[in-house]
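**Q** below: sequence and its predicted model.
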Amino acid sequence: MDTFALIVTILVALLFTYTNGFHDSANAIATSVSTRALTPRAALAMAAVMNLAGAFLGNQVAETVSKGLISTPHGSKGMAILFAGLVGAIIWNLVTWYFGLPSSSSHALFGGLVGAALAGGTTVIWSGVIDKIVVPMFVSPVIGLVVGFLVMLLILWLFRHSNPHKAKRGFRVAQTVSAAAMALGHGLQDAQKTIGVMVMALVIAGVQGSDDQIPVWVKLVCAMMLSLGTYAGGWRIMRTLGRKIIELDPPQGFAAESTGAAIMFGSAFLFHAPISTTHVITSAIMGVGATKRVNAVRWGVAKNIVMGWFITMPAAAAMAAACYGVVWLLFG
């Protein structure tokens, strides 16, 4: 196996993780920054540290990605599929970041892997794609919307007799905890996705077996790149999440972040499903905002975001398939 191809694929995987970090940093901190619970740099530093910690919380999501989506052949063809899938995801991340659209880095990666696998004529495990990717893609935003709405209603009822100014100050402090939990869940989910891809590359190269333990260095470098990307910040997307959907106050920010964190932890530990942190926090913000009044949510902005969700996988798949064609033409 060409060692050079393995090294290049690993480097591209780490580049994807970096783009994932700055693309999705808004998921953890946009609400806290928009409500002035945290300064932007303090929020980014906290999110970077918690992303690093989250990557070490478990292996469930990494195992789903490495074994449950595509069957990559050994040799240069398998490595070309991984390389093309990652490049397709990176391109889509950069396009959506440029336009400030909070699309899913996770689904860009999954779409890229499936598109490259189809172009390479290898097996796509459609049952795994449907059960672990497509179904959660539809279900998790609905859960986020409903749970966010209910959590905000509960907060409104519990604090109905409280002084509004004191309550907001208290929730501004509480948002530090909820934003940290959100960032921890992001590390748990998103770092493990790239860990799974790197494990696939090592297996294809014959460096380790498919049932071996995930090397610590793989977890560490993925976590560090995600953290570095997070600290770089994704300001364009942060404005969309923090201001364009709805003007959030501290109680609403706390409700949205708590909802998102709970869903991400539940999905990883109970169902081993790699869900999109973008989908979850965006839908939770919509649900929380709807308790104020339905038209308080800028549904036109929300519609554009949701449309972006649906085109992410096929768009990344198309880019990855084209990339695979070029790679195979030049080096196959």
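**A** Structure's in. What do you need? On a predicted model such as this, the values are computed, not experimentally measured, just so you know.

**Q** only C-alpha atoms for contact and neighbour calcs from this point on.
**A** Noted.

**Q** for the stretch 51-200 of the chain, just list every one of the strands.
**A** 70-71, 123-124 (DSSP state E, counting those that start in this stretch).

**Q** how about the stretch 201-332 of the chain?
**A** So, for the stretch 201-332 of the chain - with DSSP E, counting those that start in this stretch - there are no strands.

**Q** all helices for it, in order.
**A** Counting by DSSP state H, counting those that start in this stretch, the segments of the stretch 201-332 of the chain that form helices are 216-232, 235-239, 250-266, 277-290, 299-331.

**Q** got another one to weigh against that:
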Amino acid sequence: MEVALVVVIVVVALGFAYTNGFLDAANSIATSVSTRALTPRIAVTMAAGMNFVGALLGTEVAETIATSIVDLDGATALQSLVVVLSALLGAVVWNLYAWWSGMPTSSTHSLIGGLLGAGLAGGMAVYGAEVVDKVVLPMLLSPAVGFVGAFGLMLALMWLLRNVAPARVNRRFRLAQTASAAAMALGHGLQSAQKTMGVIWLALITVGAATTSGGVPLWVKISAATAMGIGTYAGGWRIMRTLGQRIIDLDPARGFVAESVSAVVLYANAIVLYAPVSSTHTITSAIMGAGATRRWTAVRWGVVRTIAIYWLLTAPVAALLAAAATLALLPLVGG
């Protein structure tokens, strides 16, 4: 039974990575496609490759997911595996709904919400202090930093380039967006694929097939990176339109600024703070910040309000879905 559950968890986790890829594909490339810096097919190909590379560059976020969210000590292996599986199911269902709705929500929030909901429904403790320090605070601060950073950097560029012809500025930043989109895709891989690694690693630790001291197995890294890369290549065209066009009509300079600031925020959280943050929230906030420098009313705040509602719903709804799955599955394994 334990082996079968682990296999199911690996399959569902890779499915989550795939949905994460196509749900978050827009994070990396929506601004570049909307400003015509890259064609859609070239953009998704580049993003998929950089997502794969980024996923192999670290495991710190995976360690946070595996060891700092839910305390599985005292639970049986089967109970622990049910909690992990239920968390994934809750996250996948919400991801698919968000994609169908065309709204850029957070796969990070859905997975962590799922873990918390499933763990509490299974009668397990959560690492409250660590969740606040490593998850809640970075998640709240990252969008704010993205907005303020993009707003400030764009103002600085506007002043520096105030005497340069707009056509020349657009031409140069359209070229620069190739690099900024690649940097954003690398940061997305560094952040998001590690969450899938962390969940699979947690399941393997539960049955003694891996240890915390041994690190994330190589096959887990490669499989998670591959699944997300394929999902990214499949593209998230509904969400790409929301990010690239419905929030604000971006020009190349603002697209470059939004992508660059977002990439820095993602790198800092993954490499320095070991914090799993939302690339979706970060890039969306950076787009708002860069766009607001044109004029405050240039941002379509009605669309932003709808996105914010989805943001607020993500973790609670995923937690409820995961809790329901846990309550349904635990009796089947004697929990």
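**A** Here it is on my side, so go on. Keep in mind that what you see is a predicted model, and the values were worked out from it rather than measured.

**Q** rewinding a little: just tell me which of the strands of the stretch 51-200 of the first structure ends up closest to residue 181 of the first structure.
**A** Closest to residue 181 of the first structure of the strands of the stretch 51-200 of the first structure is strand 70-71 (C-alpha to C-alpha; 31.1 Å).

**Q** by how much does that closest one deviate from the second structure on average?
**A** Compared with the second structure after the fit, strand 70-71 of the first structure shows a mean deviation of 1.0 Å (mean C-alpha distance after the TM-score superposition for the first structure).

**Q** pull the residues that contact that strand.
**A** 113-114, 117, 122-125 (C-alpha atoms under 8 Å, 6 or more residues apart in numbering).

**Q** quick one: which of those sit in helices?
**A** Under the assignment DSSP state H, these contribute 113-114, 117 to helices.

**Q** if we can go back for a sec, ranking the strands of the stretch 51-200 of the first structure by burial, who's on top?
**A** strand 70-71 (a mean of 19; mean count of other C-alpha atoms under 10 Å).

**Q** which of the ones in helices among the contacts of strand 70-71 of the first structure ranks first by neighbour count?
**A** residue 113 (32 neighbours; other C-alpha atoms under 10 Å).

**Q** map that one across to the second structure for me.
**A** By TM-score structural alignment, residue 113 of the first structure lines up with residue 115 in the second structure.

**Q** what is the burial count for the nearest residue to its match once chain neighbours are set aside?
**A** Distance criterion C-alpha to C-alpha, 6 or more residues apart in numbering; nearest residue to residue 115 of the second structure, sequence neighbours excluded, is residue 87 at 4.7 Å. Per other C-alpha under 10 Å, the neighbour tally for residue 87 of the second structure reads 32.

**Q** try residue 173 of the first structure
**A** With other C-alpha under 10 Å as criterion, residue 173 of the first structure counts 15.

**Q** for the aligned partner of it in the second structure, which non-adjacent residue is spatially closest?
**A** The alignment partner of residue 173 of the first structure in the second structure, by TM-score structural alignment, is residue 175. Once flanking residues are discounted, residue 175 of the second structure sits nearest to residue 37: 6.5 Å by C-alpha to C-alpha, 6+ apart.

**Q** quick one, which residue of the second structure lies the farthest from its center?
**A** residue 163 (38.3 Å; C-alpha atoms, centre = their mean).

**Q** quick revisit: can you tell me how far the residue nearest to residue 115 of the second structure is from residue 265 of the second structure?
**A** 26 Å (C-alpha to C-alpha, to the nearest Å).

**Q** same deal with residue 31 of the second structure?
**A** 17 Å.

**Q** these two - which one has more neighbours?
**A** residue 31 (30 against 22).

**Q** and that one, that one's in a helix?
**A** Yes: applying DSSP: H, G, I helix; E, B strand; the rest coil, one finds residue 31 of the second structure inside a helix.

**Q** trace it over to the first structure, please.
**A** Aligned partner of residue 31 of the second structure by TM-score structural alignment: residue 31.

**Q** returning to that earlier point: residue in the first structure matching the residue farthest from the centre of the second structure?
**A** Using TM-score structural alignment, residue 163 of the second structure pairs with residue 161 in the first structure.

**Q** same check, this time on residue 235 of the second structure
**A** By TM-score structural alignment, residue 235 of the second structure lines up with residue 233.

**Q** for its match, give its distance to residue 220 of the first structure.
**A** 20 Å.

**Q** these two: who's more crowded?
**A** residue 233 (25 against 17).

**Q** the nearest residue to the more buried one once chain neighbours are set aside: neighbour count?
**A** Spatial nearest neighbour of residue 233 of the first structure, chain neighbours left out: residue 22 (4.8 Å); criterion: C-alpha to C-alpha, 6+ apart. A count of neighbours around residue 22 of the first structure, defined by other C-alpha under 10 Å, yields 25.

**Q** what's the answer for residue 326 of the first structure, then?
**A** If we define neighbours as other C-alpha under 10 Å, then residue 326 of the first structure has 13 of them.

**Q** counterpart of it over in the second structure?
**A** Per TM-score structural alignment, residue 326 of the first structure is aligned with residue 328.

**Q** ditto for residue 242 of the first structure
**A** Using TM-score structural alignment, residue 242 of the first structure sits opposite residue 244 in the second structure.

**Q** so what corresponds to residue 101 of the first structure in the second structure?
**A** By TM-score structural alignment, residue 101 of the first structure lines up with residue 103.

**Q** contacting residues for the nearest residue to its match once chain neighbours are set aside?
**A** Of all residues not flanking residue 103 of the second structure in the chain, residue 239 sits nearest, at 5.7 Å (C-alpha to C-alpha, 6+ apart). Contacts for residue 239 of the second structure (C-alpha under 8 Å, 6+ apart) come out as 23, 26, 99, 102-104.
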